[in-house]
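# I'll drop the sequence and a predicted model, then ask my questions.
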Amino acid sequence: MPKASDSEVKLQHIQKTFGGFKASNDVNLTIEKGRIIGLLGPSGSGKTTILRMIAGLERPDSGDIYIGGQRVNDIEPGKRGIGFVFQNYALFRYMTVRENIAFGLTIQKTPKKKIKERVDALTELVGLKDFGHRYPMQLSGGQRQRVAFARALAPEPELLLLDEPFAAIDAKVRKELRGWLRKAIHKLGITSIFVTHDQDEAVEVADDIVIVNRGHIEQTGTPVEIYQQPRTPFVADFIGEAVHVPDFTIFKGFENGRASGAHEGIIRPEFLEIGANDSEMRMPLASETGTVRGVYFRGNNAEVDVEVKGQLLKGTRSLEKPPLHEGDTAKVFIHRIYSFAGGRTEILENRAKRIDSVII
């Protein structure tokens, strides 16, 4: 079992194949002690396989897994010092909340006094102090997930793994539980790794996000780094509300393209300024004319789809401005574009902004 003083996790050159499907393709990952890591990717990307190999529920075909500096490839799951929270809670329905939380300690034959003290502390931590004698079916989905969280923590693991922990919970409770979970994990200081396909979930909970695609890691970084500095076309396309543009040289300010000849790119909603007419635009001469194809109320603003030169772009517009309607003519200024070349991304600023900044 890893020492409490060192819970760093390392995966080195991990390969895992199921039949003809390569679930992990030379996966290399280092996780610092005390960090909350979100494994984010589309279905079938290999993120759950990584989690299960760390837990010992799957064995890599090759490569090494280290927890706390110890190679754990041949160590059985129960001896890796890991707490695991399953997507479907996996609670024992005929056991009370307290009995569920105490289960692991009971199996370890922990003294009853210590079990009681540990369960008391955990029911307090997860906000279920007054629910200890209830059964799982008497709890809400969010409360059940808190019990599963407490049960995983009961044996005092050095590493916590969570497999889509909010998937079975309704949207409102899920949002509340995200903030609670992040605070609880940071309070404990336990290294944690969770799997999700929900971008909002990853951004709100994780200290660092690992983007997984087709069995390999595309990028690792903080939520801000991942969003603002995508390193590959996949990350730029996968994160946020991105619109793929086959040839960005059709737009004003980007006509010259790149010397490499790569003209493929991504445009995000925040890269656009959308106005009803020239008077609303800061740079009317550099703005495109388009047709509104859809307007959607989003609470604090309106999401607007505008067709410009045959390309449907997505942007936002303040509700304080005169409303746009489907079929209206609109003005669009594209501030920047993510350009692809050689499997990498580069941010291109509109030429009009560059010229304007020189004049100023």
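Nice, thanks for sending it over. Being a predicted model, the structure only gives us computed values, none of them experimental. Residues are numbered from 1 along each chain as shown.
# Could you use CA atoms for every contact and neighbour count after this?
Fine.
# can you give me the strands in the stretch 51-200 of the chain?
62-67, 70-71, 82-85, 159-163, 191-196 (DSSP state E, counting those that start in this stretch).
# From the contact counts, what lies against the longest helix along the chain?
Longest helix in the chain by number of residues (criterion: DSSP state H): helix 171-188. On a contact count with 3 or more CA pairs under 8 Å, 6 or more residues apart in numbering; DSSP states H and E, helix 171-188 meets helix 141-153, helix 199-205.
# can you tell which of those is closest to residue 231?
With CA to CA, the closest approach to residue 231 among those belongs to helix 199-205: 17.0 Å.
# The closest one - contacts with which helices or strands?
Helix 199-205 sits against strand 36-40, helix 171-188, with contacts defined as 3+ CA pairs under 8 Å, 6+ apart.
# part of a strand, is residue 333?
Yes - membership of residue 333 in a strand is supported by DSSP: H, G, I helix; E, B strand; the rest coil.
# Run a quick neighbour tally on the spatially closest residue to it that is not a sequence neighbour.
With sequence-adjacent residues excluded and distances taken as CA to CA, 6 or more residues apart in numbering, residue 333 is closest to residue 287, at 4.4 Å. Around residue 287 there are 24 other residues, counting by other CA atoms under 10 Å.
# now swap in residue 148 and tell me
Using other CA under 10 Å, residue 148 has 26 other residues around it.
# just residue 67 next, same as before
Look at residue 67: counted by other CA under 10 Å, it has 24 neighbours.
# What sits closest to it if chain neighbours are left out?
Per CA to CA, 6+ apart, closest to residue 67 is residue 9, 4.7 Å.
# And the one you found, how close does it get to residue 37?
11 Å (CA to CA, to the nearest Å).
# Structure two is appended below for comparative analysis:
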Amino acid sequence: MVAVPREEAALEAAGLVKNYSAGRNKPPVEALRGLSFSAAPGTVFGLLGPNGAGKSTTVRILATLTSPDAGTARVAGLDVAKEPDRVRRALGYVAQKPGTDPMATATENLLLAGRLHGMPRRAAAARARELLDRFGLSDAADRPVRTYSGGMARKLDVALGLTHRPPVLFLDEPTTGLDPRARSEMWREIAGMAADEGMTVLLTTHYLDEADRLADRLAIVAHGTVVAEGTPDALKSALRGDAVHVELAADARSDAPAARAGAAPDARTGAARAALSALERVPGLREITVDGTTVRGRTDDGARALPPVLAALDEAGVAVASATLARPSLDDVYLRHTGHTLEAAR
């Protein structure tokens, strides 16, 4: 196991740029555009963003699986370009796709992983038993992985990443496709890795609740760059006041999704134009957007602002299905920095 000095960042990315060829006579696809962040040892650091935002490309660069076109990256104090072999020994990597042999048993998969990491056979066998017990897989240890449920298979994937006791673990969308119970169990394991073992966990996710619950600090990624970084609470607290969410009636669906105040005239048509025009006149309401049938805005006093909001929409002839007030959420943070919600970006 490679030790990470406490005063040194466990993960660093500085100005990462990565382009992929899109084919002959086509401009390259910009996967990363100067992405930067750092993560402290013994924490869960989240990369939050929709599919295609650049999260997996970032992880692949940090894991030495691909090289950046520009920028630098360090893992456990090691330069990924200059010391790739040492970097690989310092990290565990759990990719989105399964990394197990479905025809082999869980024990066989873990033994192979241990041997590939240079562990003596006896030590690899002991570590396999330890991980099977930790993830509740002991009773299924001698069954082929192809017979496992999705949650069991994902637990085994994470166990494989922990075989050599790495100080840094990469989890790329670890709970995608899991049922609520399996997700909850995985969350407990991830939280424990940092809190109980001092491991640094890099978590990529497009689930707002997952990032909010697990990440000690997170970076919101959009179009290959970090648009906001901080603790979940700090990012939400930076949004002053209350969030006003109004769901328009189905027959009021906008023909201009993701319209927002100040948008070009051709984007403000139909119900979106009527709603935006009405709400721009409500005192104290700001950051107004209309996304499909959802109207959002911010105000310093939601209880006082809601009646005028509903009255303005009624006067404009825009039918309302429901209205709620809420404290700022990570989706509101994403909306503030990108102009649309995370759900709309998927």
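Arrived safely. Predicted model only: the values in this text are computed from it and were never measured.
# care to give me the TM-score?
The TM-score (TM-score structural alignment, normalised by the length of structure 2) is 0.70; 285 aligned residues with a CA RMSD of 3.7 Å.
# Between the helices and strands packed on helix 171-188 of structure 1, which one is closest to residue 23 of structure 1.
Of those, nearest to residue 23 of structure 1 by CA to CA is helix 199-205, at 21.0 Å.
# List the buried residues of that closest one.
199, 201-203, 205 (16 or more other CA atoms under 10 Å).
# can you check stretch 44-59 of structure 2 too?
Here stretch 44-59 of structure 2 shows 44-50, 53-59 as buried, counting by 16+ other CA under 10 Å.
# Throw the residues you listed into CSV and include distance to residue 21 of structure 2, thanks.
What follows is those, written out as CSV (distance: CA to CA, whole Å):
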residue, distance to residue 21 of structure 2
44, 33
45, 30
46, 28
47, 24
48, 25
49, 22
50, 21
53, 17
54, 15
55, 18
56, 17
57, 14
58, 17
59, 19
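# before we move on, the earlier item: quick check: the gap between the alignment partner in structure 2 of the residue nearest to residue 67 of structure 1 and residue 177 of structure 2.
The equivalent of residue 9 of structure 1 in structure 2 is residue 11 (alignment by TM-score structural alignment). Residue 11 of structure 2 is 27 Å from residue 177 of structure 2, where distance means CA to CA.
# between these two, which one's more packed in?
Shown here are residue 11 of structure 2 and residue 177; by other CA under 10 Å, residue 11 has more neighbours (22 against 12).
# Quick check: that one touching residue 74?
Yes - in this structure residue 11 of structure 2 lies within contact range of residue 74 using CA atoms under 8 Å: 5.7 Å.
# Could you tell me whether residue 44 of structure 1 really is in a strand?
No - if the criterion is three-state DSSP, then residue 44 of structure 1 is coil and not within a strand.
# so who does the counterpart of it in structure 2 touch?
Counting by TM-score structural alignment, residue 44 of structure 1 corresponds to residue 52 in structure 2. For residue 52 of structure 2, the contact set (CA atoms under 8 Å, 6 or more residues apart in numbering) comprises 31, 223.
# now the residue nearest to residue 273 of structure 1 when sequence neighbours are not counted: how far from residue 283 of structure 1?
Nearest residue to residue 273 of structure 1 in three dimensions, chain neighbours excluded: residue 333, at 5.1 Å (CA to CA, 6+ apart). Per CA to CA, residue 333 of structure 1 is found 7 Å from residue 283 of structure 1.
# Quick one: list the elements packing against the helix or strand hosting residue 291 of structure 1.
Per DSSP states H and E, residue 291 of structure 1 falls inside strand 288-297. Judged by 3+ CA pairs under 8 Å, 6+ apart, strand 288-297 of structure 1 is in contact with strand 301-308, strand 329-334.
# Now do the helix or strand following the last one: distance to the chain's middle.
Once strand 329-334 of structure 1 ends, the next helix or strand along the chain (criterion: DSSP H and E) is strand 336-341. For strand 336-341 of structure 1, the distance between its averaged C-alpha position and the chain's averaged C-alpha position is 22 Å (CA atoms, centre = their mean, to the nearest Å).
# what's next to stretch 65-78 of structure 2, contact-wise?
The contact list for stretch 65-78 of structure 2 (CA under 8 Å, 6+ apart) reads 2-4, 8-19, 34, 60-62, 79-81, 86-87, 90-91, 167-168.
# And that stretch, what's buried?
67-68, 71-78.
# Structure 1: matching residues for that one?
Using TM-score structural alignment, stretch 65-78 of structure 2 pairs with 57-70 in structure 1.
# mind checking the end-to-end distance for that stretch?
Using CA to CA, the two ends of stretch 57-70 of structure 1 sit 17 Å apart.
# Then stretch 268-287 of structure 1?
Distance across stretch 268-287 of structure 1, first residue to last, is 16 Å (CA to CA).
# Surely the residue nearest to residue 67 of structure 1 is in contact with residue 34?
No - counting by CA under 8 Å, residue 34 is not a contact partner of residue 9 of structure 1; they are 10.5 Å apart.
# and residue 56 of structure 2, what is it in contact with?
172, 204.
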